[in-house]
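return atomic coordinates for the entry below.
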Amino acid sequence: MNKTHPIKVLLVDNHPLVLDGLRALLETYPHIAVVGVARLAREGLEIAQSTLPAVVLMDINMPQINGIEAIELFKEQLPDTRILMLSMHDSREYISTSVMHGASGYILKDVSTDEIVSAIEAVATGKTYFSSGVADVLLERRTAENALPLTTREHDVLLLIAAGNSNRDIALALGISATTVETHRKNIKKKLNITSTAGLTRYAIENGLVSQSGPDTH
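Here you go, the predicted model:
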């Protein structure tokens, strides 16, 4: 993330003023390169296929295909591209659904440009990011962490699962074998009485266990 190798960002929002304003602001940061703008999800996908952005900054309310539906299209065709939602909506439903579909972060449109850049930096390096207003919503129903019936290691594995990592990725991040990760995954599901990975992700979100910058894997 420097001037030699800037973070390539694609902006997708059906409001021209938002697009123009965001582009102008982000282009003042030397380590950010706006590789394209689009007013529709499919148009954004076409641009992304030729520019291969590291991060797609996308609104939710768009005609034809909304931002949440578009997340899956981007993830299917450009699995290495990270999706960061930029929305005026701070409802738990929008936030949780975005993450369930594969978004790496969710920030509100009233945050500062510096925070938008921080979010781009975070998701570009494989972390998750939620702006303070979003974090407040996620924490509304947070259960006390010490009441969670998981070991410290299982807790770490759960956070990495919620961030969309595979067993192999988790194994590399935690310095354990993929077989051990799978054992932890099964134990977590059993303890929480949850049968699917999507269910584990939803649990982590609804209990406020997904932090702004994601789990520390270093």
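
please count neighbours and contacts with C-alpha atoms only from this point.
OK.

how many neighbours does Thr28 have?
The number of residues packed near Thr28 is 10, by other CA atoms under 10 Å.

who are the neighbours in contact with it?
For Thr28, the contact set (CA atoms under 8 Å, 6 or more residues apart in numbering) is empty.

check Gly36 too.
Here Gly36 is in contact with Val9, Leu10, Leu11, Ile47, Thr51 (criterion: CA under 8 Å, 6+ apart).

assign it to helix, strand or coil.
With DSSP: H, G, I helix; E, B strand; the rest coil as the basis, Gly36 sits in strand.

can you check which helix is longest in the chain?
helix 178-192 (DSSP state H).

please give the structure of this sequence too, so both can be compared:
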Amino acid sequence: MNGPDAAEPPIRLLIADDHPVVRNGLRGAFADDPGITVVGEASDGRQAVARAVRGDVDVVLMDLRMPVLDGVEATAQLRERAPDVRVLVLTTFDGETDVLPAVAAGATGYLLKDAGTDELAAAVRAARRGEAVLAPAAAGHLMGQVRRPAPPVLTARELEVLALVAGGTSNREAARSLFISEASVKTHLLHVYGKLGVRDRAAAVGEAYRRGLLPATPP
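The predicted structure follows:
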């Protein structure tokens, strides 16, 4: 690997993945690079956001499929709460469908987990400079999604909340059903309203059916 410019401090990297083996492997990949310092790890999206907003992270390597808060939603929150932090999505890309949502949420780049050490290091440096990074294998899939009219980017949790609301469930009942707080349900609904361009529950449900985001026709 090429060393960093002596005038520049090391890039501070956060690794977010729910598999310890993957995190350890990624940490090891940067162990001999003086230009990149792994400053922390996170095992879910919520931890990643909390760690990154502290102000000592430059780039996040973000897995998409994580518990508590997925990589797309975590990326969207970082764009709002820590806009200077760059996010590189890292995935196996085994039939992955979240390429476009991740980019739309604010990801700077998209890499595969089998990328080589040099490729990873180069991508982290490019992301820190604000340059777009896209694995060749993901490029064709991304173009395929771009060519189709893209629906609003709703996370899996937002869709779950929306489906319960469409069935007449109250916020409290939805919270119990999903094992989350009522405040979290309200937050997810506010995100849905913003993404669909509506102001209330009824309008959100109607717009979701109109756009095909919910599987069945309303009663």
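
which residue range of structure 2 does the longest helix of structure 1 align onto?
Using TM-score structural alignment, helix 178-192 of structure 1 corresponds to no residues of structure 2.

which of the contacts of Gly36 of structure 1 are still contacts in structure 2?
On the basis of both residues aligned by TM-score structural alignment, their matches' CA atoms under 8 Å, what survives of the contacts of Gly36 of structure 1 in structure 2 is Val9, Leu10, Leu11, Ile47.

number of residues surrounding Pro9 of structure 2?
A total of 12 residues lie near Pro9 of structure 2 under the criterion other CA under 10 Å.

just the one 10 residues further on next, same as before
Using other CA under 10 Å, His19 of structure 2 has 13 other residues around it.

list the residues that contact the most centrally placed residue in structure 1.
Geometric centre of structure 1, nearest residue: Ser104, 0.8 Å, by CA atoms, centre = their mean. Shown in contact with Ser104 of structure 1 (CA under 8 Å, 6+ apart): Arg82, Ile83, Leu84, Val123, Lys127, Thr128, Tyr129, Ala163.

give me the subset of these lying in strands.
Judged by DSSP state E, the subset of those located in strands is Arg82, Ile83, Leu84, Tyr129.

whichever of those residues end up buried, select them in PyMOL.
Under the burial definition 16 or more other CA atoms under 10 Å, those of those that qualify are selected in PyMOL by:
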select buried, resi 82+83+84+129
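
could the ones in strands among the contacts of Ser104 of structure 1 go into TSV alongside distance to Ala135 of structure 1?
What follows is these, written out as TSV (distance: CA to CA, whole Å):
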residue	distance to Ala135 of structure 1
Arg82	19
Ile83	17
Leu84	15
Tyr129	9
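
Asp114 of structure 2 pairs with which position in structure 1?
Match for Asp114 of structure 2 (TM-score structural alignment): Asp110.

do the same with Val68 of structure 2
Using TM-score structural alignment, Val68 of structure 2 pairs with Gln64 in structure 1.

alright, that wraps it up for me.
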